[in-house]
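**Student:** Show me the folded form of this:
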Amino acid sequence: MTLPKPNTTPPKKALVISNIAQVASESDKFRRVLFTGKHSQLVIMTVPVGGEIGEETHTVDQHLYFVSGTAEVITDGKNKDDIGPGAHVIIPAGTLHNFINTGPTPLIVSTVYAPAEHKANTVHDSLEQGEKLEEAGKDDPPTWAKA
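**Tutor:** Down below sits the predicted model:
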């Protein structure tokens, strides 16, 4: 399966992804943007064994669908839940959160930010690379996607 090429201008047509689980499973990158709309953004993530998404707070809402693997979800620094494949977690804007891979396989996630959180063609090889680019202001969403 070929990964969809991310749009870098406002979308003019629908994007159909027949099997998001398969697409997400075939990406070996920590973070990869697949689609950026004016009001949302679709991203897939692969968190290595023993890795994490990193404790963070967004100014946007985030919906995460867990394709494979197991994780511990930590919200507000204290609330902890164990999740696995098929789990859907919604993180409202302003909520401190982290997802830690607790299983023997990569944690594969499909996530939607509303509105967009990342540059339209973002691909991060690792958490560290993503954090460095974000801190340097090189991973901001396009102005047309800031609802």
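
**Student:** C-alpha from now on. contacts and neighbour counts both.
**Tutor:** Fine.

**Student:** Let's verify residue 21: helix, strand, or coil?
**Tutor:** helix (DSSP: H, G, I helix; E, B strand; the rest coil).

**Student:** Now do the contacts for it.
**Tutor:** Residues in contact with residue 21 (CA atoms under 8 Å, 6 or more residues apart in numbering) are 67, 110.

**Student:** Any idea how far apart the tips of stretch 55-71 sit?
**Tutor:** Taking CA to CA, to the nearest Å, stretch 55-71 runs 14 Å from one end to the other.

**Student:** For that stretch, list every residue counted as buried.
**Tutor:** Neighbour-count burial for stretch 55-71 flags 57, 60-62, 64-71 (criterion: 16 or more other CA atoms under 10 Å).

**Student:** repeat for stretch 128-135
**Tutor:** residue 130.

**Student:** who's in contact with that stretch?
**Tutor:** 31, 124, 139-140.

**Student:** Let me have these in a markdown table, extended by secondary structure, neighbour count and distance to residue 19.
**Tutor:** Below are the contacts of stretch 128-135 laid out as a markdown table (DSSP: H, G, I helix; E, B strand; the rest coil; neighbours: other CA atoms under 10 Å; distance: CA to CA, whole Å):
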| residue | secondary structure | neighbour count | distance to residue 19 |
| --- | --- | --- | --- |
| 31 | strand | 26 | 18 |
| 124 | strand | 19 | 22 |
| 139 | coil | 20 | 27 |
| 140 | coil | 17 | 28 |
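
**Student:** To compare against the first, here's the next sequence to fold:
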Amino acid sequence: MKGFVDNIETLTEGNDDFRRVLYTSNHLQLVLMALQPGEDIGEEVHDDRDQFFRIETGSGEIVIDGAVRTVRSDMAIVVPAGARHNLRNTGSETLRLYSVYGPPEHRHGTVHRTKADVTEEHFDGKTSE
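**Tutor:** Prediction:
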């Protein structure tokens, strides 16, 4: 089957990996993330891609170009290309979310069980199909 069809809420709430790429097309990528209390994604800038986050469980803060906003379950975040950003779990439970990159950021199939496992694995043109 081409495309991706599944219950994103169930997948996100059941994810314990820091990063897990679920689906990659030529123009979009769907990624699950889980941040432990006190953990963050790390400050970053994507000069050529937009990013969407959807918080399923937990609470935290997003910093976009120096502006800090509190986030919690059921909130959405859009980070435009070129914006410096970081998402941090400021709560006492795991912050679970999914992210959509356009275009893709990571190699398809990437799984980082913890933040310590993160390596530079940028999109190499291979998709889920």
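
**Student:** farthest-separated two in the contacts of stretch 128-135 of structure 1?
**Tutor:** Across those, no pair lies farther apart than 31 and 140, at 14.1 Å, counting by CA to CA.

**Student:** could you list every residue that touches the counterpart of residue 97 of structure 2 in structure 1?
**Tutor:** Aligned by TM-score structural alignment, residue 97 of structure 2 pairs with residue 109 of structure 1. Going by CA under 8 Å, 6+ apart, residue 109 of structure 1 touches 24, 44-46, 64-68.

**Student:** now the contacts of stretch 128-135 of structure 1 as CSV including distance to residue 99 of structure 1?
**Tutor:** Below are the contacts of stretch 128-135 of structure 1 laid out as CSV (distance: CA to CA, whole Å):
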residue, distance to residue 99 of structure 1
31, 14
124, 17
139, 21
140, 22
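
**Student:** For residue 47 of structure 1, see how far away the residue lying closest to the match of residue 97 of structure 2 once chain neighbours are set aside is.
**Tutor:** Using CA to CA, 6 or more residues apart in numbering and skipping residues adjacent in sequence, the residue nearest residue 109 of structure 1 is residue 66, 4.6 Å away. Here residue 66 of structure 1 is placed at a distance of 11 Å from residue 47 of structure 1 (CA to CA).

**Student:** Please enumerate the shared neighbours of those two.
**Tutor:** 107-108.

**Student:** all strands of structure 1, in order?
**Tutor:** Using DSSP state E, the strands of structure 1 run over 31-36, 41-47, 61-68, 71-75, 79-83, 88-91, 97-101, 107-114, 123-124.

**Student:** Superpose on structure 2 and give me the mean offset of the last one.
**Tutor:** Here strand 123-124 of structure 1, set against structure 2 after superposition, deviates by a mean of 0.3 Å using mean CA distance after the TM-score superposition for structure 1.

**Student:** What span of structure 2 is that strand aligned with?
**Tutor:** On structure 2, the counterpart of strand 123-124 of structure 1 by TM-score structural alignment is residues 111-112.

**Student:** and if you look at the first one?
**Tutor:** Under TM-score structural alignment, strand 31-36 of structure 1 corresponds to residues 19-24 of structure 2.

**Student:** Determine the angle, from 0 to 180 degrees, between the longest helix belonging to structure 1 and strand 31-36.
**Tutor:** Within structure 1, and with DSSP state H defining each element, the longest helix by residue count is helix 127-135. Counting by axes from the mean of the first three to the mean of the last three CA atoms, to 10 degrees, helix 127-135 of structure 1 lies at 50 degrees to strand 31-36.

**Student:** What's residue 35 of structure 2 aligned with over in structure 1?
**Tutor:** Correspondence of residue 35 of structure 2 to structure 1, assessed by TM-score structural alignment: residue 47.

**Student:** pretty sure its match is touching residue 105, no?
**Tutor:** No. With contacts counted by CA atoms under 8 Å, residue 47 of structure 1 stays clear of residue 105, the gap being 9.0 Å.

**Student:** which residue lies farthest from the center of structure 1?
**Tutor:** Taking CA atoms, centre = their mean as the measure, the residue most remote from the mean C-alpha position of structure 1 is residue 12, 22.8 Å away.
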